[in-house]
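K.L.:
sequence? don't have it. structure:
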């Protein structure tokens, strides 16, 4: 198996050294950066599989780095926050991160989070019952919205909608069973995998990003509907 390429970005040199050393001991190919400008330059050069990114940095902060990163990279992004309250702020920002951890954190837990993301089952594979020979999944249509599970493409009318891997997997999971209410726990298990652990509000964050990209008003949804006390579902009515 190829080594996982990790980029660690933080303006605290001591934290960068500790995290980088631990990741290297675990077999990762690690590159580091001390600020947002350097992070974007290095990411274009090394094409990381995962980016561990601090939120609060001088110059370009982590949320802006993540936004710019998403224009040229589909790397998994784990945001590091100094306070738990910052996660609530990130909920309202469409920055495209895949996971969030609060400082101080355990390097062992960080590695576990990364490995879980890298090996998590894709949504459509998780839903296969294994019966019969594999067949190409049909394109799913919801009014103007088209979801192609095989090509991993989403179209809104004639315009392609660019989603992160996790955003696509959440949308694909919901669209695989229109009208079925999925709890946050079930979505976490099917998208992140049963070994994932953390705050289930991450589902709300990512589906908030998807709704914005689909121009789907939560107050009058066309595609993704909130089921109070349960979670989310797709479909009219």
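P.N.:
Great, that's in hand. Values in this document were obtained by computation on a predicted structure and should not be read as measured data. Numbers count the residues shown, from 1 in each chain.
K.L.:
going by C-alpha atoms from here, please, whenever you check contacts or count neighbours.
P.N.:
Fine.
K.L.:
just the strands in this protein please.
P.N.:
5-9, 29-33, 50-54, 76-81, 99-102, 140-142, 145-148, 153-156, 159-161, 182-183, 224-227, 231-234 (DSSP state E).
K.L.:
second structure for comparison follows:
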């Protein structure tokens, strides 16, 4: 498989839906198609990665229980080479599976019992955010939002979306990079979950969403932070998360 999967950004949005229940897949695909989303269905887990590479979708909608290879394994293998949203759509109402899915790089975890209109709204939100973060017109390189950020051995380039630590390239998903950039641009000031969710995903904090916590955990692991006593991205009680500029 190629080392990277590139996605085209021509309208309308395209979705590859990995689902082995043919009737359910057709029902959801037909509903989404009526709302201007192009949906391609792939029925097996062991052929999903090849199908994604060929289709270059804007978003991958992924069941967990699949023949050939399960959705969590697909998510783990896909995340390093696919920068678009990965949404798990499953009948498994399990906190453990939700945490695992988000840890492996999924952007969202949605139950199949969710009303179609809510599913549509959540998919559109992920698609808008992904396209906005990768296809927006770049500002001049000298503008504040696009200057390289340097903290000791850490270098963040907003234009190339490249992160290097001690000279080594750090592979981050789109959502992880956006989160790190927000934290680094406000280095020394704690940011709340609500602020981070709004800035990176365009959604409000409902008091239950743990996706920011999971993403912070992934960032700490990739950036060499101490998971037990973080010193680079600290948790500030009742305030949120703090990027420590002097710790790199």
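P.N.:
Thanks, I have the structure now. Please read these numbers as outputs of a predicted model, since none were measured by experiment.
K.L.:
please state their TM-score.
P.N.:
Once the chains are laid over each other, their TM-score by TM-score structural alignment, normalised by the length of the first structure reads 0.86; 229 aligned residues with a C-alpha RMSD of 2.6 Å.
K.L.:
still on that earlier bit, would you mind finding the most buried of the strands of the first structure?
P.N.:
strand 50-54 (a mean of 26; mean count of other C-alpha atoms under 10 Å).
K.L.:
how deep is the aligned residue in the second structure for residue 208 of the first structure tucked in, by neighbour count?
P.N.:
Alignment note (TM-score structural alignment): residue 208 of the first structure maps to residue 217 of the second structure. The number of residues packed near residue 217 of the second structure is 18, by other C-alpha atoms under 10 Å.
K.L.:
for residue 188 of the first structure, what are its contacts?
P.N.:
Residues near residue 188 of the first structure by C-alpha atoms under 8 Å, 6 or more residues apart in numbering: 194, 196, 200, 203.
K.L.:
of those, which stay in contact in the second structure?
P.N.:
Among the contacts of residue 188 of the first structure, the ones still in contact in the second structure (both residues aligned by TM-score structural alignment, their matches' C-alpha atoms under 8 Å) are 194, 196, 203.
K.L.:
nearest residue to the residue mapped onto residue 241 of the second structure from the first structure other than its sequence neighbours?
P.N.:
Under the alignment (TM-score structural alignment), residue 241 of the second structure pairs with residue 232 in the first structure. Take residue 232 of the first structure and drop its neighbours on the chain: the residue closest to it by C-alpha to C-alpha, 6 or more residues apart in numbering is residue 226, 4.6 Å away.
K.L.:
quick one: closest of the strands of the first structure to residue 176 of the first structure.
P.N.:
Each of these has some distance to residue 176 of the first structure by C-alpha to C-alpha; the shortest is strand 140-142, at 8.0 Å.
K.L.:
trace the closest one over to the second structure and give me the residue numbers.
P.N.:
The aligned range for strand 140-142 of the first structure is 149-151, by TM-score structural alignment.
K.L.:
same question, stretch 105-114 of the first structure
P.N.:
Using TM-score structural alignment, stretch 105-114 of the first structure corresponds to residues 114-123 of the second structure.
K.L.:
next, count neighbours for residue 223 of the first structure.
P.N.:
24.
K.L.:
list the contacts of the alignment partner in the second structure of residue 153 of the first structure.
P.N.:
Under the alignment (TM-score structural alignment), residue 153 of the first structure maps onto residue 162 of the second structure. Taking C-alpha under 8 Å, 6+ apart, we find residue 162 of the second structure in contact with 156, 169-170.
K.L.:
name the member of the contacts of residue 188 of the first structure with the most neighbours.
P.N.:
Ranking the contacts of residue 188 of the first structure using other C-alpha under 10 Å puts residue 203 first, with 25 neighbours.
K.L.:
do you know how far the closest residue to residue 41 of the second structure other than its chain neighbours is from residue 216 of the second structure?
P.N.:
Among residues not flanking residue 41 of the second structure along the chain, residue 17 sits closest, at 4.8 Å (C-alpha to C-alpha, 6+ apart). Per C-alpha to C-alpha, to the nearest Å, residue 17 of the second structure is found 28 Å from residue 216 of the second structure.
K.L.:
picking that back up, list the residues that contact the match of residue 241 of the second structure.
P.N.:
By C-alpha under 8 Å, 6+ apart, the contact list for residue 232 of the first structure reads 174, 181-184, 224-226.
K.L.:
again, but for residue 24 of the first structure
P.N.:
Applying C-alpha under 8 Å, 6+ apart, the residues near residue 24 of the first structure are residue 30.
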